[in-house]
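Trainee: model this:
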Amino acid sequence: MASRGQVLGIDFGTSNSAAGYLADGKPRLIEMSPGMTTLPTTFFFDFETRETLIGEPANQALLDGADGRFMRALKRVLGTTLMHEKRQILNERVTFVEIIARFLHQIKTRAEAETGLIFDRALSGRPVVFHGAGDAREAQAEADLRACYLAAGFRDVAFMPEPEAAAIASGALDQSSEIGLIVDIGGGTSDFSLFRSTPDGVDILANHGVRIGGTDFDRAISIDRVMPLLGKSTELRKVMGPGTSPVPNAIFNDLATWEKIPFLYTAQNRRMVAEMARLAEEPEKLSRLATVLEEEIGHDLAFAVERGKIAANTGGADPVISLDQIERALSAPLPSGMLDHVLAPYAQRLREGAAETLQRAGAAPDQVDRVIYVGGSSLMSMISKTMKTQFADARHSFTEVFTAVTDGLAIASASK
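Mentor: Below you'll find the model as predicted:
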């Protein structure tokens, strides 16, 4: 009988991914590129070379202005009908299951090349909820992700809630009887796990999650600060007779949404925007929108918003979203306090998510000894401000925010 291969712990993320396994009793993360243990969850289909680029090379191709199609945040498509629709990309018709499978196969291949081991099974992190508690798409989302792993060459895959993995990696095992709350803010979901550390491991008291994350923060900032410069909330003259009507919001909402940007570059949309520019009360703004579609720079715009968000969050002087790629010297200011104002609805939902987690466990806020932040988007000051207000008596700590989930999966993989 053939021997069983190793289990690879994989954190397939909305924005970044990582993988690891247990070696000599410690989690060992796979090097995805020289000196880097995380891999951007991005794709670039190069129309000239006919190559599919993954990770940092995909990001660089976009920044270099290569002719092709860029994709990011495909994790948010899991559970939707888009996963199984065939699309013409380069020389073939493929589904998102096949595209994600190629990404996971790259991770598998890199892990095996680095270690000399065979990884035929995966322990995958998964958000507590993909879409929402009780949402009919929940089971389908996990089934879709399972299909991606199997298509990538793994013969079996098990799942672990991402905040549970983070709890294992947090050092909770060394703090007997401590009650901790994992606040895992990723690119697409925000998950909470209330746990008690015991001599035998981590006892999960309650899990809960909400479908918001860093890409939603980007979207809110883009809609509020950038899209008005492209014509959002302006007026169109009526084709017949006097009066005006508002510019439709749909195209702005899609342009601000990472996973929908690649599907906006159609002849129909270009014609629609050209007609809106002709009828616009403020034609210069709609002309900017036409430029974005014509030059296919929607993702450049999204990266600019992300950079502006980070600059504003770190307290830089006079942070702005630079939009030079659309028009020279064009920018959208993000003054002090603006970020908290734009993201206030998300702060409220996170507050409610944490409260719901405690309610499910029958616990009170003052029983929480420590709040542990993981996930790249947990670095937003809005997150810690919200949680410190809610859990004023707890210790607040940032662990390895980008790799805590992978560390936990690597530790847990040894028992699978």
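
Trainee: alpha carbons only for contacts and neighbour counts from here, please
Mentor: Will do.

Trainee: Count the neighbours of Lys238 for me.
Mentor: For Lys238, the number of neighbouring residues by other Cα atoms under 10 Å comes to 13.

Trainee: That one contacts Pro246, correct?
Mentor: No - assessed by Cα atoms under 8 Å, Lys238 is found out of contact with Pro246, at 9.9 Å.

Trainee: and this one, so I can compare the two:
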Amino acid sequence: MTQISCGIDFGTSNSSIALAHEGTIHLVPVENESVTIPSALFYRRNDRHTYYGRKAIQLFLDREEGRFMRSLKRVLGTSIMKQGTFVNGTLMNFSTIIATFLLQLKDKAEVDAGQSIEHVVLGRPVHFIDNDPAGDAQAQRELQAIAERIGFKHIDFQYEPIAAAFAHEVNLTEEKLALVVDLGGGTSDFTVIRLSPKNRTKADRTSDILANTGVRVGGNDFDKDLSLSEIMPELGYKTTFGEKKLDVPLKPFHDLAEWSKVNFLYTPKMLMQTRQILGQSQDPKRYQRLLKVLEQESGHTLLAAAEQAKIALTSLTEHEMPFDFLEKDFSIPIQRSQFESAITDEVEKISGAATACLQAAGVSAEAIDLVILTGGSTEVPLIQSEFRRLFPKASLADENKLSSVGLGLAYDSQYKFSAQ
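Mentor: As a prediction, this is how the structure comes out:
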């Protein structure tokens, strides 16, 4: 039996797995014919079954009873990881939940390969958590333990932007100095790396990597910014209550605007507090919508609307966000200019981190020959224009935005494990 290794890109928003076998690399179909799958799970209450990816999202949007989970990668290395969460009345450990998701990727790959797979290179962001080396190391240990738990025996890690670079390097005919821009759902990572056809099979590429930086900002933050800017005000965000016209608590709105925190809002205490404030609200029509979201447990539907608007506004200049589940014929129009205004601070952080990567590498923007854009958020027009502004002389490569990291991780697994 020949050795087959794999690379797993466990993303905040989407995931993939690719196989390396006798010099060939290919992505595995993980949901019907698709080689990427949304990093989402739905535990349906009536049949106690677990669904993944697009099916999980559809069941949730169809208002099936159960527990929907997404953006699990952001839990790694945080205190939430140890707390666990209730799923249909049962306390579940987040390690178990993440292992369940990754195991179904591994199972699909083993069916494709026709044998068990023990060698894996897992992608990781440059920083799981900003400015927290202990939390960052803890996140990697937790992910390694999960990989061991589902049956991998030889485990290595690679930074996601470096993996994306490897996926593009196979198509080069000459040496290039590249900046990899990997904008995921939860993090944005950058690497300055020398790419060359003659170096692509080297197991150790340390000398080719000039610098890497990362910041905990990604597509989910764009969703959050858009939600707080355009959706939450229609639910009573920043309104007042009582005779003294006190500001309503802002935390519920901020949690409703973040994928990884929505589920923690659905408590009797939160419902009681919201009902009490509603009775004194100076804007009861809007604040009533917040109560309805909490009663229906439909916070993810709000975020899905923000995400769909973000996607729509990559090609359109305006979009209508429907909220019929709150009120008949209720919708919120959104202009691309409003979205871009909402995410300006995040784009500045991304731009700053990219510039810091150049400084750490000791190279100028003019020295960069190739900018590799990977991750779905690189499709946002404001991101595209920002990197064209920063690197006017460089070529921009943005093919395989959602799958280049998985492919690159498989190439890396081949280089690292071929001698074993």
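
Trainee: Just the TM-score for the two chains, thanks.
Mentor: The TM-score (TM-score structural alignment, normalised by the length of the first structure) is 0.95; 409 aligned residues with a Cα RMSD of 1.6 Å.

Trainee: quick one: Val371 of the first structure is in a strand?
Mentor: Yes - under DSSP: H, G, I helix; E, B strand; the rest coil, Val371 of the first structure sits within a strand.

Trainee: ok, how many other residues are close to it?
Mentor: Count around Val371 of the first structure with other Cα under 10 Å applied: 22.

Trainee: ok, it - contacts?
Mentor: Gly180, Leu181, Ile182, Val183, Phe391, Ala394, Arg395, His396, Ser397 (Cα atoms under 8 Å, 6 or more residues apart in numbering).

Trainee: Can you tell me which of those has the most neighbours?
Mentor: Going by other Cα under 10 Å, Leu181 tops the contacts of Val371 of the first structure with 30 neighbours.

Trainee: Do I have it right that that residue meets Asp191?
Mentor: No - Leu181 of the first structure is beyond contact range of Asp191, at 10.2 Å (criterion: Cα under 8 Å).

Trainee: quick one on the thing from earlier: mind checking which of the contacts of Val371 of the first structure land in strands?
Mentor: Gly180, Leu181, Ile182, Val183, Arg395, His396, Ser397 (DSSP state E).

Trainee: For those, name the two members farthest from one another.
Mentor: Largest separation among those by Cα to Cα: Val183 and Arg395, giving 12.9 Å.

Trainee: Can you tell me how far whichever residue in the first structure pairs up with Met92 of the second structure is from Leu229 of the first structure?
Mentor: Applying TM-score structural alignment, one finds that Met92 of the second structure aligns to Val94 in the first structure. Counting by Cα to Cα, to the nearest Å, the separation of Val94 of the first structure from Leu229 of the first structure is 36 Å.

Trainee: cool, Asn207 of the first structure as well?
Mentor: Taking Cα to Cα, one finds Asn207 of the first structure at 41 Å from Leu229 of the first structure.

Trainee: give me the element the closest residue to Leu63 of the first structure other than its chain neighbours is part of.
Mentor: Leaving aside its chain neighbours, Leu63 of the first structure sits nearest to Asp300 (7.3 Å; criterion: Cα to Cα, 6 or more residues apart in numbering). Here Asp300 of the first structure sits within helix 298-313, counting by DSSP states H and E.

Trainee: how big's the offset between that helix and the second structure?
Mentor: Its aligned residues in the second structure lie a mean 1.1 Å from helix 298-313 of the first structure after superposition (mean Cα distance after the TM-score superposition for the first structure).

Trainee: Quick one: distance of that helix to the chain centre.
Mentor: Its chain's C-alpha centre and that of helix 298-313 of the first structure lie 14 Å apart, by Cα atoms, centre = their mean, to the nearest Å.

Trainee: Show me what the top helix by length along the second structure is packed up against.
Mentor: What stands out as the longest helix in the second structure, according to DSSP state H, is helix 94-113. Secondary-structure packing of helix 94-113 of the second structure (3 or more Cα pairs under 8 Å, 6 or more residues apart in numbering; DSSP states H and E): strand 14-21, helix 80-83, helix 133-149.

Trainee: And the helices in the second structure?
Mentor: Using DSSP H, helices in the second structure cover 53-61, 80-83, 94-113, 133-149, 160-169, 219-226, 251-256, 268-278, 284-296, 299-312, 336-342, 344-361, 381-390, 404-417.
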